[in-house]
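Prediction below, plus the sequence it came from.
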Amino acid sequence: MAVNIIASSDLKINRTLSQGQLRQLKLDEANALYHAQSFSEERPPVFKSLAHEIIALLTLTCGPSLATMNQGAMLIALPHVGKSFGISGSELSWTISAFALSSGTFVLLLASIADNIGRKRMVVVAYVWYALWCLVSGFMKRDIEFDVFRGLQGLSGAAAAPAAVGIIGATYVPGKRKNRAMATFSAGAPIGFIVGIICGGICTQFISWRAFFFFSTILYSVLAILVWYSAPDDPHMHWSEMKENLSKLDYFGALLATSGLVMFVFALTQSGATSKGWAEPYVIALLIVGIVTFAIFMFWESKAKNPLMPLGIWFYPGFALSMFIVACGFMNFLGVLNYYMTLIFQEVRDASAILTTAYLVPQAVCGVLVNVFAALTLHVIPGRILMFIAMTAFTVSALLWALQPIHLIYWAMAFPSICLSVVGADLAYNVANMHTLSAVPPESQSSAAGIFNTVFQLSAAIGIAASTTIVHTAADRSSHTGVQQLYDSYQAAFWFAVGVSGVGTIASGFLKVGTQGRKAADTDEEKVEEATKTTIISSP
């Protein structure tokens, strides 16, 4: 039996070879490509100098910083926002959820648009969009309008992060330099958080919580200009070509996904706000319709010509399981831990905004250190081990809050919990992000990053919605009154976080993700698979 080989490398081969000759040729080509291209430590040629590379990388890193900076500031300001608008409970939770929900539901569509009009263009538009709606939000006097504009801000988070990570993923080849670039990018989340809590604390304490939005307007207007001049250029594309590409996008799929997820999260949130809870007819109706609508979306995606979420991405090795684990972790981290510990500091322990800022600073500092650790070890320690460590840290962090007495000093349990939470967040983010980029081809990386950010943001929205319901129910069942009743209800949310992250910890034991950016493959077979991506066609 002879075979024809069609190789996907630069050297095209189309000839009849014996099995032995074919295997040797494949191995030789794999070795050449593997060492000459895949693991080069040279600076990408699109950057004129090291300074140019650093500026571009830092401005792109502000993509994931956008959401966490916003969240950090709003968490610090949350009690003051509630007093300003006269709201609490589930109504107050929408000031956080609106941003996360719009980010999660629109990220797939905006990631697809980025792939079709240019990722750099999308990052610039996202930064300008965010600056605009931050400016408008700062002047709102009613909570409903404020929440709407918070949702519009969230669209920028949906657009910026996947487009930015797509630029980095397509610019760098696998290796230590890419690991460092991605760790820098991932550090944007904790750095954004620390900037958010510091700026939010200072603005809330000494000026007004609204001042943070004006600061964000100035910052991201400047960043938009820097991205335009420093980030790698998009491929040249005529407006007519862009228009044609945009016309092919799956807008009906986007409508199904958005409406289904919004109804689902709204039902979860409102179940804790109404007097009847889950017995309220419209709550049950919205929950059922939301689930059914999302199921229709999944069916539509399997048949669509240009699907918004290509279902094939979920079948790449380890991708689906890593997304499930990340969802468990960030439902804990963003949906419970960060939200309720801020309320405990200010509402239960009567800390000022600036003191709460000081309490949370160690979380961001540890986050930067964890990202440095990840940059140095992703090519040495298998991802499955790092993910297991991350999920264990999440679980222990939530457990410390669930068991913590109401007036225990900060250093005894709150401080280690804060540090452990970010060990979980940043290790999980790094492993999942690097695996996403290595598992899919470059042309699909923004779509894959869009799925990752959808999971990331929706887990926060669903976590807040579910925990709000749990807190409301626990408060009704508590035998205490006043501050102790409030604290009991918050601890119930932390027990929910323990359960969710515990499931993720168990699941991480089944994850098969190895090291990222190694200099040598484990076997010759891996070299063939990764470097040649060869298709072999048998001939009679």
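Perfect, thanks for sending it. Numbers count the residues shown, from 1 in each chain.

make it CA atoms for all contacts and neighbour counts henceforth
Will do.

quick one, strands of the protein?
3-6, 16-17, 535-538 (DSSP state E).

Quick one: list the elements packing against the first one.
The helices and strands touching strand 3-6, judged by 3 or more Cα pairs under 8 Å, 6 or more residues apart in numbering; DSSP states H and E, are strand 16-17, strand 535-538.

how about 6 Å then?
Counting contacts by 3 or more Cα pairs under 6 Å, 6 or more residues apart in numbering; DSSP states H and E, strand 3-6 packs against strand 535-538.

Next, the residues that contact the strand it packs on from outside, please.
For strand 535-538, the surrounding residues in contact (Cα atoms under 6 Å, 6 or more residues apart in numbering) are 3-6.

try 7 Å
Identification of contacts with strand 535-538 by Cα atoms under 7 Å, 6 or more residues apart in numbering yields 3-7.

do stretch 330-339 as well
By Cα under 7 Å, 6+ apart, the residues outside stretch 330-339 that reach it are 75, 398, 421, 456, 459-461, 463-464, 467, 493-494, 497, 500-501.

alright, now check it against this:
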Amino acid sequence: MEIDTTPGPSPFDTPRLSTRDRLVLFVLCAAQFMVALDFSVLNVALPVLGPDLGMSQWALQWAVTAFALPSGGFLLLFGRIGDLYGRRRLFLTGLALFGAASVLAAFAWDPASFLAGRALQGIGSAAIVPTGMSLLTTTFAEGPARDRALGISGTLLSLGFTVGMVAGGVMTDVLGWRSTMGMLALFSLIVLPLAPGLLPESRTPERPRLDVPGAVTVTGGLLSVIYALSTAADRGFGHVDVIATSAAGLALLTAFVLVESRTEAPLVSLPMLRRRTVAWGNLGGLVTFSMMSTLVFVLTLYFEQTLNLSAFRTGLVFGVAGVLSAIAGAYAPKVIGRFGARRTLVGSLAGQGVLTGALLGLNTDVWSVWLATAAISLACVCHLGAIISYGLTVTSGVPDTEQGLATGLVTSTQQVGITVGIPLLGVLATTSSDLLTGLHTVVAVETTIVLTAAVLVALGLRKRRADADAAVSATARVEALDAR
């Protein structure tokens, strides 16, 4: 079954959720928000954290990489384990591990203990994200109810990243860097007691054997690729570690495809990857995440190094974007209901591309901050629309038995997108003759990529629709001949 991307009912036909549904949504979205916070809350604390723990500049890179490696590497594996052995069980396990790891990181006494806490946070995140999304899509039926739930979830995911940047700066200045990790532990303590009594258990009715060769190759491949991209940002793409792990990652992912094509119960269904909605939807998700994460990174450098804004004022700029994104998230399900997921995804990508291009007008004048604030805020609104519509495009029409796989693909795309953008494009800004020139280069490249992706997604999903129409016409002709 493929997703129906035709316009839906009136945008005012938003369903009312029961009290229990609201509580379930609160638990699931709070967990997703907590993970989104972890992506950004520590960034502004690193300059303070390093000297306090005696970490070198290279070791500080591992404060980010130690979380990103397991968080992205184990997503598909944990999504499938949840499908087979219980999503609720794995979700609760991930929450408990994430909370304990946050306590360890908050009370870390040396670099090794802190990095161990970050790595365990990443493992907990890899369990929380795909199972939480699967529980959401299996709890709320496909249609307006799921659209609304995904809209709220996507809004909080985007808002969590932005809030983390603002909160991280304030908390580090007032309470110290350890408070950022303590806040994450507090979130888990709030969510964990509520979850067992609210969340239903769900798993596939069959109990096939876990695809161990597939799990080993895809997890190893993702770990290698994410390590290579994360390390390239610090050491460059020509470093021997980057070359070796890139080659290993590509070899393992190639082996994974071969294994999956010959396994009776594969970890990833290759026919699912051939679904146009899955392939083109994930392309849209990869582009919107990778380009926006890079843009935020480069603009942060521009605000603080070219316009000489403080970290707090820089956070406020992105706070405006976060507020507008939250407001847009409340209306996103209505927009999707009116225009369909495909049109919303294409339109959102096009809007993000055009608004990114507007940043070519930035210069060294301090008043440029107003142009930047307006453009990045509206671009974030479009970015949020792309997040919600691509997640809906990929997961709609997928049987409940494969929701863990579909949402694992969605969240893997998010993680890889966040990881890949800065090493690939951020280096253009940091290695240019001056930061403003580098910013303009990044903006030009991003605009081209996002607008190209919008065209490709539109054509790819339109072709699927044309194929479906042709199939219907062929069936009608056959029926007409039979009638004769």
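Looks like it arrived, so ask away. Given the structure is predicted, the values throughout are model-derived calculations rather than measurements.

tm score of chain vs chain?
TM-score for the superposed pair, counting by TM-score structural alignment, normalised by the length of the second structure: 0.84. Supporting figures: 458 aligned residues with a Cα RMSD of 3.3 Å.

about what we covered before: take the strands of the first structure and write them to TSV, including distance to Ser259 of the first structure.
Converted to TSV, those look like this (distance: least, Cα to Cα, whole Å):
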stretch	distance to Ser259 of the first structure
strand 3-6	45
strand 16-17	54
strand 535-538	41
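
Tabulate those strands in a markdown table, adding columns for distance to Gly277 of the first structure and mean neighbour count.
Formatted as a markdown table, the strands of the first structure follow (distance: least, Cα to Cα, whole Å; neighbours: other Cα atoms under 10 Å):
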| stretch | distance to Gly277 of the first structure | mean neighbour count |
| --- | --- | --- |
| strand 3-6 | 62 | 18 |
| strand 16-17 | 71 | 14 |
| strand 535-538 | 57 | 11 |
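
Select, out of these, the one closest to Val372 of the first structure.
Ranking those by distance to Val372 of the first structure, with Cα to Cα as the measure, places strand 535-538 first at 38.7 Å.

give me the stretch of the second structure that the closest one matches.
On the second structure, no counterpart of strand 535-538 of the first structure exists by TM-score structural alignment.

distance between that strand and the chain's centre?
Computed by Cα atoms, centre = their mean, to the nearest Å, the chain-centroid distance of strand 535-538 of the first structure equals 39 Å.

What's the separation between the counterpart of Ile376 of the second structure in the first structure and Ser489 of the first structure?
By TM-score structural alignment, Ile376 of the second structure lines up with Ile418 in the first structure. Separation of Ile418 of the first structure from Ser489 of the first structure (Cα to Cα, to the nearest Å): 20 Å.

More neighbours: which of these two?
Using other Cα atoms under 10 Å as the criterion, Ile418 of the first structure and Ser489 rank with Ile418 on top: 26 against 22.

The more buried one against Val365, yeah?
No: Ile418 of the first structure is beyond contact range of Val365, at 10.6 Å (criterion: Cα atoms under 7 Å).

give me the number of residues near the aligned partner of Phe212 of the first structure in the second structure?
Correspondence of Phe212 of the first structure to the second structure, assessed by TM-score structural alignment: Thr180. Thr180 of the second structure: 25 surrounding residues under other Cα under 10 Å.

related to what we said a few turns ago, now, which of the contacts of stretch 330-339 of the first structure sits nearest Arg142 of the first structure?
Leu75 (18.6 Å).
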